[in-house]
Every structure is written in C-alpha cells, then in structure tokens.
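S.K.: this one's structure only:
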C-alpha cells in the first residue's frame, strides 16, 4: 500500500498547509537523487517530482542510454531506460509518507512509463488522453485514448491507490478560456474513473486575471463534486504556464501571486515555477528558492474583488457544465465521447494545431485582461458567449496576447495592480 500523496494532502489540508512541488528532472540516477534529496530536506510540506526526458516522451528508449553512455546530459529522467532496481535504489530513504514523489512525463502513449514507475514502487503520475495528446503529439486522438485506457487499467490493477493528475486544466492554458480548462480536467477525471483509477488530482493553470481564476477554481470544485462521485481528489494549481516575466522582480511577483491564488482558493497543491523560467532550465538551487518563496507567501490577494469573482464563477460554471454534459451525452464510454466531441467541435481548443482539433473556437483578451471567447465555433453554448464574433487575430495581436502577463509583471507592481483592478462590474 502506498497512497502517500493522498495521505499527505489530507494531513496538509487539516493543518491548512499548501503543498509545494517543483518540476525538475535529471538524466542520471545520482543527479536525480541529489535533487530529490535537497527538496526533501527543505522542511516544508513538499512533494517530489521526477520529470522524464524528451526522448522518453516520444517513445525513444534507446537514445537516452546512448546519450548517458557518451557522458551527455538529458533534460529529464529516462525512467523506462533505467532498470526498476536502479530507480528503487535512487528512491531509497527518500520516498515515503512525508515525501511523495510524482512522475511527470508528457507522453500520449503512457503504458511503458506507467509500468516502469509501478515496477520502481511508485504510484503517482499525471496526464490524460486529451491533455497529453493534442498539445504534445501528432498521434491520432483515438490512439491516445486507447493507450491511456490501458495505462489507467494497469495502474489501477497493479497498485492499491494509484493516482493520476489530469493535465486538462493546463491545456494551452495561457490562451484558453477557463471554462474549457475546467471542463477538460473534469472529463479526464471521469475517464480515469471509468478505467479504475479512483484517486486523482484536478489541475488548473493560473491565467491572466485574478478574479477570473478565483471564480474558475470555485467552479472546478463544484463540478468535481457533481461529476466525480466517490473519487478521492484534490485541486492543484500551476503557476502561469505561458511566457514568464524576464525580470527577476516581475517573476517573483508572479510567483507570489500564484501562491496567494492557491491559498485564497483552498488549492491543496501548487506546481511552482522559478525566477529563471524565461531564459533557462532551472537548476536545483533555483527550484529550492522558488519552493521557499511560494511556501512563505501568505494568503490575501491584492486585487480581490468578490463581486467580480462571483460573476466569473457563475459564468465558468455554466459554460463548463454545458461542455461536460454535452460530451457525456455522446456515448457511455468516456473515451469514445471525447473523440466524438472533437469530431463535432463540441470540444475545440483555441490555437491547438493538432489535426483532430477543429480550430474554429478562438480566444482573446478583453479590456480587463481576462480570457474570453472570440469565436465559439460549435461549442455547446446557448447563443454566443460574446455578442459579436471578433475579427481574426493579426500576428501582432497574438504576440501581444502571448506577452501580456510577462509585460504586465515586468512593468512593475504599481502598474500591475492598477491593470488587474480595472473594469469592475460583471464579466
């Protein structure tokens, strides 16, 4: 029996603690163990991470061995290439009830990764049939659905408390209206349940507007209660997944705001980014500093607007529930329903170039800097969310949107606070 993550979440929830977690991974056993050891020794409520390398993500399990034998570095831990016995040795004395470890991998075909982590004594990973296929892979969605069904069943059958974190709430999250992110993570939760995984976490990526994010996180919890039955679940927030501020001061402010957002909304866990995200792969030391910064940040967002948050909550809840219901009505098999939903445009991800995505729905930023629909395509809304379709984006406007958060934080706290409070009223 393991279930270390679920147990630590329950203990932290009882104390009012926020679990912090880095995203790091290294190629060799010794380097990966050293990184995990430094994180475990922080004395914080923390979760460890083993992030796999880019070769493993695309199913290449030979190149990592060749690169390591040549003395080269990898950008993650090749868990399929390393023998399970070596990974167990790496985890010895670290992995346990006070230090759960999650394997993060980014592959649309997860069977070998899941089998390898289970053989090494682990039981916690992340992903999903949509969220690890459409942004990262050219594989047909049908194949990813079949692969994830197989992986889920293996995890459920081979572990007592196998846990998967849906990545659906991060799906192109920097430019996607939150209702679709919320709906996707709930739908992937239903998929996990159908294939035997009853322990899960539901993700949401920090967006462009604080009140909108707080409303969306409330909506996510409400829908999880409605659709996930007796599953054990918690909510994990990701610090902003788009282009990061280029100045240390801007990055520190953004990291702090993500920590406050997580605490204010009762998130049980947060995936932390570092000050150096804009220009390099973070070191262990930079991850440690970011974890300390996040853990030390108190609750109390500076841009709190309860009326606006309530309005966003109602909007996201209505839209996300319409999407979830429309998908689940297509077929009793959730995987088949997901495939049909993309074929019909009931699910449609803005700016996603995968061939199984219609690409008719678009997103833009409104005058407050919140994420809103431009065109709703064939999404199952009763009338348009916006009164008029917006004109197609120019390359300049898309560039501005992609840089919106980084520019806002790099321009300084005073301007940022002014911008985030602008507007008022209802969305």
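M.R.: Thanks, I have it. No experiment lies behind these values; they were computed from the predicted model shown.
S.K.: only C-alpha atoms for contact and neighbour calcs from this point on.
M.R.: OK.
S.K.: Could you pull out the strands in the stretch 51-200 of the chain for me?
M.R.: Applying DSSP state E, counting those that start in this stretch to the stretch 51-200 of the chain gives strands spanning 101-104, 124-127, 163-166, 199-205.
S.K.: could I get those strands as TSV with distance to residue 222?
M.R.: Shown next, in TSV, are those (distance: least, Cα to Cα, whole Å):
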stretch	distance to residue 222
strand 101-104	26
strand 124-127	22
strand 163-166	17
strand 199-205	12
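S.K.: With mean neighbour count and distance to residue 407 added, can I get those in JSON lines?
M.R.: Shown next, in JSON lines, are the strands of the stretch 51-200 of the chain (neighbours: other Cα atoms under 10 Å; distance: least, Cα to Cα, whole Å):
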{"stretch": "strand 101-104", "mean neighbour count": "24", "distance to residue 407": "29"}
{"stretch": "strand 124-127", "mean neighbour count": "26", "distance to residue 407": "30"}
{"stretch": "strand 163-166", "mean neighbour count": "28", "distance to residue 407": "29"}
{"stretch": "strand 199-205", "mean neighbour count": "27", "distance to residue 407": "18"}
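S.K.: Between these, which one is closest to residue 280.
M.R.: Minimum separation from residue 280 across those (Cα to Cα) falls at strand 101-104, 19.2 Å.
S.K.: another one to put next to it:
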C-alpha cells in the first residue's frame, strides 16, 4: 500500500524533522487534488489532508448529494458520496510513500466515513469518542462511544491487509481554547488508550497551542511522559495544533502565532504540526494560504532544537495523571469509563454546552498569561487555592478571554528574526 502514514511518521521521527500539515479540504475532486499536490510540493516534509464537508460530518449524505448534483460549493471533501473509485483516482499519482494522506472529519458517528476511507485505500484518520462529540453537536456521549468503538474495530481490521491503520486523538483540542492543559492531556491519552483497546497499534496524541509558551511546553512534555507509561507496545507520536481559537486579524500577528506554534512543537519534541493560515480570521484559506503557512512553520522550526531540559514544573503532569487514573478506575472498558466519567463530573470541560457535560468547571487567564482553574466541580484535581470568579463573568469579560491571544499577537512588536521569517 502506497503512502502508509505510519511508516512515513516513523521515518520522520528517525530524522527528527518536524512534519507540517494543513487542515485543507475542498468540495470538488479537481480542487482537492490541486490542494494535495500543492501540499506535497510545498518544500517541507508534509502530510496531505482530506478534510470532509459539514454534511458528511453529521451523516447527512442526502443533502451532500443534492449539493453535489446542484454544483453548490461544499466546505470539504464529500468522501462518502463520491465513492471509493473517485477518491482512488483523485489520489493516483499524488499519494505516495513520501506523501501520505490523512482524513479529518469531526463526526461523532464515523462508521460510514471509516468504511469509505478504507475502501478508497487510505489508512489514517483522526477524532475520538469525546473529542469529536462534545465540541460539535448534541450526540449523547454513550452513543458516540458506541459508534467509535465499532468504527475503530473495523478500522483496525485493515491490519490484516498488511497496512498499519493510524488514528489520531483530537482530545488535546477540546473547544480549542480556555481549557487548562491537564484536561487536554487526559482526554488525548484516554482516547489513545481507547483506540489501543480496540485493536489500533499506531496512534497520535494532540495538543493545541494555548495562551502561554512555557505552560504549553510543559504540557507537551507531560503528554510525552504519560503516553510512554500508558501506551506500552503502541507506536505513538505527539502532534501540536496551532492555536485553535480566535486568530489574529493581522498577517504579521497570525504568522508569528504560527511560528510560535512551530517553535513549541520542536522544543517540546512533537513530531507533527497542524498549521493555520493568515486567512483564518476572515475566510476559508486558499491553497496558496496553506502553502505559505506550511513554509513559515517549517522555517520557524528549522531554527529551533528540542530543549535539553524541561521547563520548571507547575504540576500539569501530576494533575493530568490524577484525572486519567480516576477515569480508568471506573471500568476496565475505557469507553464505559469515559461515559461514566462525564456522568460523575470526573471529566468536565469548561464552557462546553453539551448536555452530557457537567458545566461545573471554569477557567481563566491569569495575569502571567497561563490558563488556570477557577472552579473544578468534581474534577479529580485539587481545588484551586486562588482564582477568578468566573461564575459572574460577563459576556464582555468572556470575549476578552477569548480574544487574549489575538490581541497579544496583533499588537506585539516583531524582532528582526521574526520579520525575516514573515517577509
């Protein structure tokens, strides 16, 4: 099988070169192929992406079919409706051992998508029963867990053909922002263990860049240490996401935030970086936008080495382990443990409105720029000794927290080296 994701990432890990990847997805075959070719030819070591459309994500294949028939523009690639032969033909001459392709979607019920990507000869996708459930809709957690259990088992069967199916947990990106690092790490690791429990032997664990570089580096290193302990016998790597929240409105601010994400990935020892582009603040990025972002990220990473020493600990790893251990104590079946954890409030995502989320946790951005707990509900961590009162947070104050990163990067002066990278 050409373009095997697992083998490609194993080779990248051997060389130590950071792999950069866009979140690109287009609704037509020709444009999707052009985007993949541009990614492959961008210059850095890259992975291609098929990001699926929003109708496919929620299983509304009838509406996707009508849109295709009418020639309406979709916001991603409709892999199920187009069928495996069309996708195979689109990938012919593009996907190769040195250029694998991953499917990204956002579905709490991924069965048809997994079947479609396997039928098309693909071997890598991402998501998870929690990370593709809470942020994107109202599907009950137990239904998402059941759907992901069956889809993961079917995906794992791909190994019988000689391929190594790869699953990436989106757990480190919950809501994209204002979620303290310990909870992001815990969900990413728990989803990785869920995949492994159902037959997957190659996984990646995500972490989304947050509000403070030092806190993020500590978190990425903690994710490595915990994965090494809890995923024995599994091939895994860490993938960093450029900031998933409100993006800077200026070109210089957005590209410097991306460069900071690349430096975080390299210093923290991550193997892969998912980029964002200067267009994020106002529109769906073009192919050229994505290529620019890939090159900026790779250039920023090229001037950074993995840090020899970890930053001073602020307790992120210990807190993440507390959460993970408490969830694993609930049941030997990790899917059942995850469902129970939300019912009991042992997993509880700040500011998440999903009906199965307890909604008793709150976070805030401290004066030093770090994300901290203001309220922990029944989350199995120590209650915060001090914290902001977010129960009475106004809409203006919440918007200020959500805009913190954008405002910082839109107003921060650039150094000479930064100007050189961004020119």
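M.R.: That came in fine, so what should we check first? Every value quoted in this text rests on a predicted model; they were computed, and no experiment measured them.
S.K.: Helices of the stretch 151-300 of the first structure, start to end?
M.R.: Assigned by DSSP state H, counting those that start in this stretch, the helices in the stretch 151-300 of the first structure fall at 178-194, 210-227, 248-264, 284-296.
S.K.: what angle sits between the second one and helix 248-264?
M.R.: Yep, that's helix 210-227 of the first structure we're talking about. 40 degrees (axes from the mean of the first three to the mean of the last three Cα atoms, to 10 degrees).
S.K.: Then the shortest one?
M.R.: Helix 284-296 of the first structure and helix 248-264 are oriented at 50 degrees to each other (the same axes, to 10 degrees).
S.K.: circling back: residue 139 of the first structure: which of the helices of the stretch 151-300 of the first structure is closest?
M.R.: Among those, the nearest to residue 139 of the first structure by Cα to Cα is helix 178-194 (18.0 Å).
S.K.: Where does the closest one end up in the second structure?
M.R.: Under TM-score structural alignment, helix 178-194 of the first structure corresponds to residues 181-197 of the second structure.
S.K.: now what about that stretch, what contacts it?
M.R.: 128-131, 152, 167-174, 203-207, 216, 219, 222-223, 226-227, 230-231, 234, 316-317, 319-321, 323-324, 334-335, 347, 349, 371 (Cα atoms under 8 Å, 6 or more residues apart in numbering).
S.K.: centre of the chain versus it, how much separation?
M.R.: Distance of stretch 181-197 of the second structure from the chain centroid (Cα atoms, centre = their mean, to the nearest Å) equals 12 Å.
S.K.: If we go by neighbour counts, what in it is buried?
M.R.: 181-197 (16 or more other Cα atoms under 10 Å).
S.K.: ok, now stretch 253-267 of the second structure?
M.R.: 253-267.
S.K.: How many residues are close by the closest residue to residue 35 of the first structure other than its chain neighbours?
M.R.: What sits nearest to residue 35 of the first structure in space, not counting adjacent residues and going by Cα to Cα, 6 or more residues apart in numbering, is residue 284, at 6.0 Å. Residue 284 of the first structure has 20 neighbouring residues, counting by other Cα atoms under 10 Å.
S.K.: Identify the residue of the second structure aligned to residue 284 of the first structure.
M.R.: In the second structure, residue 284 of the first structure lands on residue 287 (TM-score structural alignment).
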